[in-house]
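[1] the following comprises the amino acid sequence and a computationally predicted model.
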Amino acid sequence: MDRELNFRLATEQDLDKIVAMIADDPLGSKREKYEQPLPVSYRKAFQAITADPNNELIVACKGNDIVGVQQITYTPYLTYQGGWRATIEGVRTRSSERGKGVGTDLIQWGIQRAKKRGCHLIQLTTDKKRKDALRFYERLGFKATHEGLKMTLY
């Protein structure tokens, strides 16, 4: 792991770089709004995430340079005898760093973090249009064991 990378909780000063990464792909460019100043909705979401002890927004850095991001949400369930699970979402690697192991290290760090938090299971979703992402997650040990459903509410 750790190709000169360090991982930390994101700060509000990181928000611009994070939004730039999530907007920098074919799907993100259609649904995100990266402009200056950033829309207030991003700042409000960031504040809600960081105020919740069961949410972590993690950045991967090379020195002071942010090269990746993921959000981890920890959820208690009654199933599995009251077990906790972690959900990884919003994974992005800066386009200039893709294919260099940043995503692998980021996800492996997230798995270790979930174990430290006592989670019995870690889950994630990826858009079916992201064929490379699906193969990437499968190489890391994730299995498509369930059929996921979503409903857009706006």
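    Good, I have the coordinates.

[2] C-alpha from now on. contacts and neighbour counts both.
    Will do.

[3] so how far is residue 33 from the residue of the chain most remote from its centre?
    Most distant from the centre of the chain: residue 81, at 26.7 Å, with distances by CA atoms, centre = their mean. In this structure, residue 81 and residue 33 are separated by 41 Å, where distance is defined by CA to CA, to the nearest Å.

[4] swap in residue 7?
    When CA to CA is applied, the distance between residue 7 and residue 33 equals 26 Å.

[5] got a list of what the residue farthest from the centre of the chain touches?
    By CA atoms under 8 Å, 6 or more residues apart in numbering, residue 81 lies in contact with nothing.

[6] where along this protein do the helices fall?
    Under the criterion DSSP state H, the chain carries helices at the ranges 15-23, 28-31, 40-51, 79-82, 102-116, 131-139.

[7] of these, which is nearest residue 63?
    Distances from residue 63 to each of those were compared using CA to CA; the shortest belongs to helix 102-116, at 13.4 Å.

[8] what comes up buried for the lengthiest strand in the chain?
    Longest strand of the chain, by residue count under DSSP state E: strand 65-76. With burial defined by 16 or more other CA atoms under 10 Å, the residues of strand 65-76 counted as buried are 66, 67, 68, 69, 70, 71, 72, 73, 74.

[9] another structure for you, compare them:
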Amino acid sequence: MKFRQARKQDLPVLINMLADDPLGAQREDSTLPLSQDYFTAFAHIEQDPNNELVVVEQAGELIGMLQLTFIPYLTYRGSWRCLIEGVRVKRDHRGQGVGQQLFRWAIERARARGCQLVQLTSDKQRPEAIRFYENLGFIASHEGFKLKF
């Protein structure tokens, strides 16, 4: 498996991965041509040194993805933390350890960037994802809140 920064030409596959579950299907649109909004968001991510859109490639096929956002904080003595979002593994590659390897890579990336902690959220409607994160050592120590517009 190879971990690398996503490229603009990867977007159709990435959006398909994001849309390939009941929750993603409600909020993503993978019809071609893709909405310009996806390309605009990608350009912002690509230009921001504190954001990394990472893909997992195996035998030339994209099989997983996640986004890392590095955030400076005053807490923890002015440290950095890493937020992990948009985690997906292609349906036909789930249960094969891809997610574990992707997270091991992401956690090491956060350490290399000097982060003091890694955080993520998971929708309560995804109990299998929550179990996966707990098995990796993540602790549900906080209650999360979101306000959608």
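    Yes, it's here. Not measured: the values here are computed from a predicted model.

[10] for the buried residues of strand 65-76 of structure 1, give me a markdown table that also has distance to residue 55 of structure 1.
    Compiled in a markdown table, the buried residues of strand 65-76 of structure 1 are given as follows (distance: CA to CA, whole Å):
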| residue | distance to residue 55 of structure 1 |
| --- | --- |
| 66 | 19 |
| 67 | 20 |
| 68 | 17 |
| 69 | 13 |
| 70 | 11 |
| 71 | 7 |
| 72 | 6 |
| 73 | 4 |
| 74 | 6 |
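
[11] quick check, central residue of structure 2?
    Nearest to the mean C-alpha position of structure 2, counting by CA atoms, centre = their mean, stands residue 66 at 2.3 Å.

[12] how about that residue, what's its match in structure 1?
    Using TM-score structural alignment, the partner of residue 66 of structure 2 in structure 1 is residue 70.

[13] for its match, which non-adjacent residue is spatially closest?
    Spatially, and ignoring its direct neighbours in sequence, residue 70 of structure 1 is nearest to residue 91 (4.3 Å; CA to CA, 6 or more residues apart in numbering).

[14] and residue 142 of structure 1, how close does it get to residue 65 of structure 1?
    When CA to CA is the yardstick, residue 142 of structure 1 and residue 65 of structure 1 sit 28 Å from each other.

[15] tell me how far the closest residue to residue 72 of structure 1 other than its chain neighbours lies from residue 107 of structure 1.
    In space, and not counting its chain neighbours, residue 72 of structure 1 is closest to residue 88: 4.7 Å by CA to CA, 6+ apart. In this structure, residue 88 of structure 1 lies at 8 Å from residue 107 of structure 1, with CA to CA as the measure.

[16] with neighbour numbers in mind, choose between those two.
    Comparing residue 88 of structure 1 with residue 107 by other CA atoms under 10 Å, the one with more neighbours is residue 88, at 22 against 18.

[17] assess the claim that the more buried one and residue 114 are in contact.
    No - between residue 88 of structure 1 and residue 114 no contact is recorded; they are 9.7 Å apart, counting by CA atoms under 8 Å.

[18] much appreciated, bye for now.
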